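Visitor: sequence first, predicted coordinates after that:
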Amino acid sequence: MKEKDIKIIGSEEWCVFEEFGIPAIKARIDSGAKTSSIQANNIKIFLKGTAEWVRFEVNPIQDNRSIMITCESKIHDKRIVKSSSGISEQRIVIKTPVTIGNTTFEIELTLANRDAMEFRMLLGREALLDRYMVNPSATYLERDFTTQQIAEKYAPFVKEKSGLKIALLASNPELYSNKRIVEAGIARGHEMVFLNVEQSYMKLDAIEPEIRYRGGNIIDAFDAIIPRIKPSVTFYACALIRQFDSMGAYCLNSAEAISQSRDKLFATQLFAKHDIHIPITGFAKSPLDTKDLIKLVNGAPLIIKLLESTQGKGVVLAETNKAAESVINAFKSVQTNILVQEFIKEANGQDIRCFVVNGKVVASMQRQAAKGEFRANIHQGGSASKIKITSQERKLALKAAKILNLPVAGVDIIRSNKGPLLLEVNSSPGLEGIENATGLDIANIMIEAIEKRLKFKR
């Protein structure tokens, strides 16, 4: 191709995939990446004759999973690709025509989970070669669409609301998990309402019980409630959940189950009672018992955990007996309840999160602690990757969720020389880490669980 035939494009451009019925998708132009990629969920490989094909779902609009397009393509290749986070993984490669402006040409696309990325598509240098030069200071030089035009293009894909009325009871509508659940519900045709826990209040009355929202609006007639409760509002939120339950709404996790899971001491006692293997754990009131308490859990190094801790906050590693004694007595001096737990050194800063929905482990990931940290936590710089769990680990996760009577739970397990041990069970598990690590649509699975419980047929 002659130099004069090479076009100038911006750092962002709109792409069209007529073969897939995708009318417009924003792409980040990245000459630093070799291969182009597109966001893909629910990837399924199947055979057409003797050829391998792939079926996948694309959500072409960023931050909006309510619009979904199902695509099929013959598999061109399978390659090991290193992601932006430095993790290598095998990806499916397809070939398909793409249109940018008035130009249509064939490109290779890897199917990738790009939910956490700013753009649902990336156009790499192989697609640019002999066709385009990039002006990084400009955008949409080939074609631009207004918000109204995009709405019109995707109007046929917007589903009518003919389903359930579901409330998400939480505190922050902008959290990834909360946005994903709302999107998933809308995508399945349900009416989704976000309710802020702290802006809801109730009237307790045998004849006319009510729940109202700030301003006096009565909120009722919900088919289901999805509680996602932060620890600081557990007591009040559980009161609201009980009220919704008494008014006939199905609550995905009950108030009793959430309360039990949040009481780490009670939950630990329940696990031990039901013969679930846990790290040796100690609990005492008096500072006079501190030295013996440390011996009970095999001495330092050991873990000191606040009973109200969450997302790894309030968890301390004491590396020596003297340090452990100082920290434990300091907490006791301010009347703070703690658990003391043996440190599983052989885990090497790794643990496993199993996501349980309605008696099934629907996804699992391995979390690795950040350098210098002793505990795996993606909220504090740790990393996560997909993992295949053992049958023993699966049984442990399911049993733990069942003991607490939690239809939805994040069960944390650690591998030790004694076999898998249960760390804790989270009644409001986050979706971002596990969806990104596994590529699975967990939010959709949660909505399906409600549909199944309420015997709703789409």
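Guide: Done, it's in.
Visitor: hey, let's count contacts and neighbours off CA atoms from now on
Guide: Fine.
Visitor: could you find the closest non-adjacent residue to residue 320?
Guide: Take residue 320 and drop its neighbours on the chain: the residue closest to it by Cα to Cα, 6 or more residues apart in numbering is residue 300, 4.9 Å away.
Visitor: ugh, typo on my part, it should be residue 51
Guide: Using Cα to Cα, 6+ apart, the nearest residue to residue 51 is residue 74, at 7.3 Å.
Visitor: what number of residues lie near residue 93?
Guide: 21 (other Cα atoms under 10 Å).
Visitor: which other residues reach the helix or strand harbouring it?
Guide: Here residue 93 sits within strand 88-100, counting by DSSP states H and E. By Cα atoms under 8 Å, 6 or more residues apart in numbering, the residues outside strand 88-100 that reach it are 13-19, 73-83, 104-112, 142-143.
Visitor: what subset of those is buried?
Guide: Burial by neighbour count, 16 or more other Cα atoms under 10 Å: within the contacts of strand 88-100 this picks out 13-17, 73-76, 81, 107-112, 142.
Visitor: circling back: just the contacts of strand 88-100: which are in strands?
Guide: Using DSSP state E, 13-17, 73-82, 104-112 are the members of the contacts of strand 88-100 that sit in strands.
Visitor: next one for the comparison:
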Amino acid sequence: MFDKVIVGSEEWCSFPGLGLPAIKARVDSGAKTSALHAININPFLKDGESWVKFDINPIQNNTKTIIHCEAPLIDKRIVKSSSGYREKRYVIKANLQVGDTMWEVEVTLTNRDSMGFRMLLGREAMSGRLLVDPEQKYLLGQPTTEKLKEYYSTNDEPKKGLRIGLLASNPELYSNRRIMEAGELRGHEMHFLNLKYCYMKLDAETPEIHYRGGRVLNDFDAIIPRIRPSMTFYGCALTRHFEALKVYSLNSAAAISQSRDKLFSLQLLLNSGIDIPTTGFANSPLDTNDLIKMVGGSPLIVKLLEGTQGKGVVLAETKKAAESVINAFKSLNANILVQEFIKEANGKDIRCFVIDGKVVASIQREALPGEFRANIHLGGTASVIKATPEEKRIAIKATKAMGLKVAGVDIIRSSKGPLLLEVNSSPGLEGIEGATNKDIAGEMILAIEKNFKI
């Protein structure tokens, strides 16, 4: 017992291996797990081992001072906070120094902007080493303001790159990880902004966007919206608010909104002179027979307007099957499109990736045997293909018609020539980068740089 170090309810400590010479901790024997404030948390492989890199603002209420850290990843764990919120966190091991004593501890990584301390020291880390006097604070001393400036002086230098936010939902997705990496490699300050953690202040004089815990997000140069379909309404609202704050958005909220509306997007494409498969749309089930005739009869495709990535797309091979599918959807008050089936495409389509008015890569996607539509998400395959000049022209024209800077344009080859299927405002990078070995994420960052003339 007498070998243990007595500490107060608040103490300054350090993580020498992470490059953190001083960080203030709340000492809490009621908490089992220790936690360290971290943002931009991204797992990666290093020499075949799992690691995680993350950024820390070590000083409370100071987001300008940033320490870039990386450590071996030992676990992913569900942690329940004092407020009852359950969160999956990455767990690392690091050497912790408290006073003159140093030992290895397990620490979970989480955004603690809403907390009063950048670190929480839990009982597992203290066991056998520390005793807590809850009436005391800083029994082991605390650094002066001048000392803190000396510790972190190099991090107060102005950054030469841009401050870019990736507005998305899952930091572990390949596409999101690659965009973060590409931005960092080009010297930009990249921040992953979870859509669900953002909220808005609508005010004529001081409009703001806040992040969980109250952090204000108004100081970004640019954002890259990667909005999943289920978050389209809220994601576009956030993007519009960033735009109102004069933050450059790689794809605008208006462009994303109209590209997600399948019917409206097809009408825009037709108005721009772009050919699509013959398509029908009706509100009443009473019009089913004429709707089927309108698109050339069976077999035909039935699509949910809200579907994406191959979901909500059905091939009806006979007239009876078509009637059943259409009427079933209608009975659920679902909005559907009916589209002619291009048999000669043989389950293949062309994905052209367009960035800033140029096709930067193209692949052919092929459906699994027995499937009618190519989709990598559903197990299809991708191979490099050279798009024809006409296909490139269609892809660029379609992207412009949607008002998008970045788009994945899907084209099908038919006996009538190339037909446009869909324009995706948040196209995935894994299939096209894997097939072509091109740095698509880097091209996206270059498009932002071009806007800022850097």
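Guide: Cool, the structure landed. A quick note: this is a predicted structure, and the numbers were derived from the prediction, not measured.
Visitor: how near is the residue nearest to residue 51 of the first structure to residue 52 of the first structure?
Guide: 6 Å (Cα to Cα, to the nearest Å).
Visitor: swap in residue 333 of the first structure?
Guide: Counting by Cα to Cα, the gap from residue 333 of the first structure to residue 52 of the first structure is 65 Å.
Visitor: what's the answer for residue 152 of the first structure, then?
Guide: Taking Cα to Cα, one finds residue 152 of the first structure at 35 Å from residue 52 of the first structure.
Visitor: looking at those two, which has the bigger crowd around it?
Guide: residue 52 (14 against 11).
Visitor: list the contacts for that one?
Guide: Here residue 52 of the first structure is in contact with 45, 46, 74, 75 (Cα under 8 Å, 6+ apart).
Visitor: adding distance to residue 244 of the first structure, write those residues out as CSV.
Guide: Formatted as CSV, the contacts of residue 52 of the first structure follow (distance: Cα to Cα, whole Å):
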residue, distance to residue 244 of the first structure
45, 42
46, 44
74, 49
75, 49
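Visitor: which one among those gets closest to residue 277 of the first structure?
Guide: Residue 277 of the first structure has its nearest neighbour among the contacts of residue 52 of the first structure in residue 45, at 38.1 Å by Cα to Cα.
Visitor: now do the contacts for the residue positioned nearest the centre of the second structure.
Guide: For the second structure, the residue nearest the mean C-alpha position is residue 168 (3.0 Å; Cα atoms, centre = their mean). With contact set as Cα under 8 Å, 6+ apart, residue 168 of the second structure has these partners: 176, 192, 193, 194, 195, 225, 226, 227, 228.
Visitor: filter those residues to the buried ones?
Guide: Looks like these have 176, 192, 193, 194, 195, 225, 226, 227 buried, using 16+ other Cα under 10 Å.
Visitor: for the residue mapped onto the third one from the first structure, what are its contacts?
Guide: Meaning residue 193 of the second structure. Here residue 193 of the second structure is matched to residue 195 in the first structure, going by TM-score structural alignment. With contact taken as Cα under 8 Å, 6+ apart, residue 195 of the first structure is in contact with 167, 168, 169, 170, 171.
Visitor: number of nearby residues for residue 410 of the second structure?
Guide: Residue 410 of the second structure has 23 nearby residues by other Cα under 10 Å.
Visitor: which SSE is it in?
Guide: Going by DSSP H and E, residue 410 of the second structure is part of strand 406-414.
Visitor: which other helices and strands does that strand contact?
Guide: strand 348-355, helix 389-402, strand 417-424 (3 or more Cα pairs under 8 Å, 6 or more residues apart in numbering; DSSP states H and E).
Visitor: okay if I get those as TSV plus distance to residue 50 of the second structure and mean neighbour count?
Guide: Output for these, formatted as TSV (distance: least, Cα to Cα, whole Å; neighbours: other Cα atoms under 10 Å):
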stretch	distance to residue 50 of the second structure	mean neighbour count
strand 348-355	31	26
helix 389-402	38	21
strand 417-424	32	20
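Visitor: of these, which approaches residue 283 of the second structure most closely?
Guide: Of these, the one closest to residue 283 of the second structure (Cα to Cα) turns out to be strand 417-424, at 21.8 Å.
Visitor: quick one: the very next helix or strand once past the closest one aligns where in the first structure?
Guide: Using DSSP H and E, the next helix or strand after strand 417-424 of the second structure towards the C-terminus is helix 430-436. Alignment of helix 430-436 of the second structure against the first structure: residues 432-438, by TM-score structural alignment.
Visitor: out of the buried ones among the contacts of residue 168 of the second structure, list just those in strands.
Guide: Those of these lying in strands (DSSP E): 192, 193, 194, 225.
Visitor: wait, the third one sits on residue 165?
Guide: No - distance between residue 194 of the second structure and residue 165: 9.7 Å, which falls outside the contact criterion (Cα atoms under 8 Å).
Visitor: so what's the residue count around residue 379 of the first structure?
Guide: 11.
Visitor: map it onto the second structure.
Guide: So, by TM-score structural alignment, residue 379 of the first structure is matched to residue 377.
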